[in-house]
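# sequence and predicted model, in that order:
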Amino acid sequence: MSNNTNNILVLNGPNLNLLGTRKPEIYGSLTLSDIHDTLTEAAQEYGVTLDFKQSNSESEMVDWIQAARGKADGIIINPAAYSHTSVAIRDALEAVEIPVAEVHLSNIHAREEFRHNSYVSAVAKMVICGAGDAGYEYALDFLVSQIGSE
């Protein structure tokens, strides 16, 4: 990037706007807004700016990923259900050539069999699942270390 500030795009997929009320026994009681606030504080400590987004639309997520090319230094993505279905999101992440950290609040491998496969994992530099909201902070820490070593 030409500026001195590293930029991380944080993408959240379908139904994550319902965090805090949807199956809190699986996804926790924090809202997406709570996660945004915590991650923003951590990003400030690193001197990183975040572009935090959520969509229930696959096409919108693909557009945001493509728009990040040349603008973002890393992408944290919780593709939610699109992990298991979206070749389009996987291909967009691969095409932009930006380091990707994939995050899942729950352990997708301990859940229903259809959740065990993620198309995104094949193009991610790291995958975190089952760490709850802390997974976002782990992903941020990882990406900051990757950006710093480039």
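Yep, that arrived.

# from here on, contacts and neighbour counts on C-alpha atoms
OK.

# now the helices for this protein?
24-27, 32-46, 58-67, 87-96, 134-148 (DSSP state H).

# of those, which is nearest T5?
Comparing those against T5 with C-alpha to C-alpha, the closest turns out to be helix 32-46 (9.7 Å).

# packing partners of that closest one?
strand 48-54, helix 134-148 (3 or more C-alpha pairs under 8 Å, 6 or more residues apart in numbering; DSSP states H and E).

# here's the one I want to compare it with:
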Amino acid sequence: MVAVHVLNGPNLNLLGTREPGTYGAVTLAGVEERLQRRAEAAGVDLVFRQTNFEGELVTFIQEAGIAGAGVVINAGAYTHTSVALRDAIKGVDALAIEVHISNVHAREEFRHHSYMAPVCVGVICGFGVASYELAFDAIVPLLEKRAAKAA
């Protein structure tokens, strides 16, 4: 069965209360509920995790990649600072999509660079929490295609 790991980095546990003008009012639990319904409808296993620790996020990426699962990752601020996350995605050849709730390109200059984008199959940003759903809908057919080739 196809599996998708949705991995969330620092401060995303505050979603729904942190800067609602930028990130909206939906909580991370609300995002998980929406994706779980989508996963059930698509017959996809969903793993949903959040951590404020970079090393733990690296481990989550490695576990997903080694298992052959797709990765939808909102690394938060680590997107702009972490070579380790980039290396984890590349190291396990993870099929990954980078996600951001806000349009990072319309924000501060330091948010315009991503270490992960070059090793991801795509980047989705600026659609609020729907960015997660768009990424899920994009990664599932890619995983199914990869699984069909392996069969």
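Nice, I can see it. On a predicted model such as this, the values are computed, not experimentally measured, just so you know.

# superposing both, give me the TM-score.
TM-score for the superposed chains, counting by TM-score structural alignment, normalised by the length of structure 1: 0.94, backed by 146 aligned residues with a C-alpha RMSD of 0.9 Å.

# so which of the helices of structure 1 gets nearest L9 of structure 1?
Going by C-alpha to C-alpha, the one of these nearest L9 of structure 1 is helix 58-67, 8.3 Å.

# residues of the closest one that come out buried?
Using 16 or more other C-alpha atoms under 10 Å as the burial criterion, the residues of helix 58-67 of structure 1 that qualify are E58, M61, V62, W64, I65, Q66.

# excluding its backbone neighbours, what's nearest C120 of structure 2?
Nearest residue to C120 of structure 2 in three dimensions, chain neighbours excluded: A96, at 4.9 Å (C-alpha to C-alpha, 6 or more residues apart in numbering).

# how close does the aligned residue in structure 1 for that neighbour sit to A68 of structure 1?
Structural correspondence for A96 of structure 2 with respect to structure 1 (TM-score structural alignment): V100. Computed as C-alpha to C-alpha, to the nearest Å, the V100 of structure 1 to A68 of structure 1 distance reads 12 Å.

# ok, now which ones touch the residue nearest the centre of structure 1?
In structure 1, the C-alpha nearest the mean C-alpha coordinate belongs to I77, at 1.7 Å (C-alpha atoms, centre = their mean). Going by C-alpha atoms under 8 Å, 6 or more residues apart in numbering, I77 of structure 1 touches V10, L11, N12, G13, V100, A101, E102, V103.

# and with 10 Å instead?
I77 of structure 1 makes contact with 9-13, 52-54, 61, 65, 83, 93, 100-104, 120, 124, 127, 136, 139, according to C-alpha atoms under 10 Å, 6 or more residues apart in numbering.

# how about A95 of structure 1?
I65, Q66, R69, I89, V123 are the contacts of A95 of structure 1 under C-alpha under 10 Å, 6+ apart.

# map the second one onto structure 2.
Meaning Q66 of structure 1. Under TM-score structural alignment, Q66 of structure 1 pairs with Q62 in structure 2.

# right, and that match touches A88 too?
Yes - counting by C-alpha atoms under 10 Å, A88 is a contact partner of Q62 of structure 2 at 6.1 Å.

# which neighbours do these two share?
With C-alpha under 10 Å, 6+ apart as the test, Q62 of structure 2 and A88 both reach A94.
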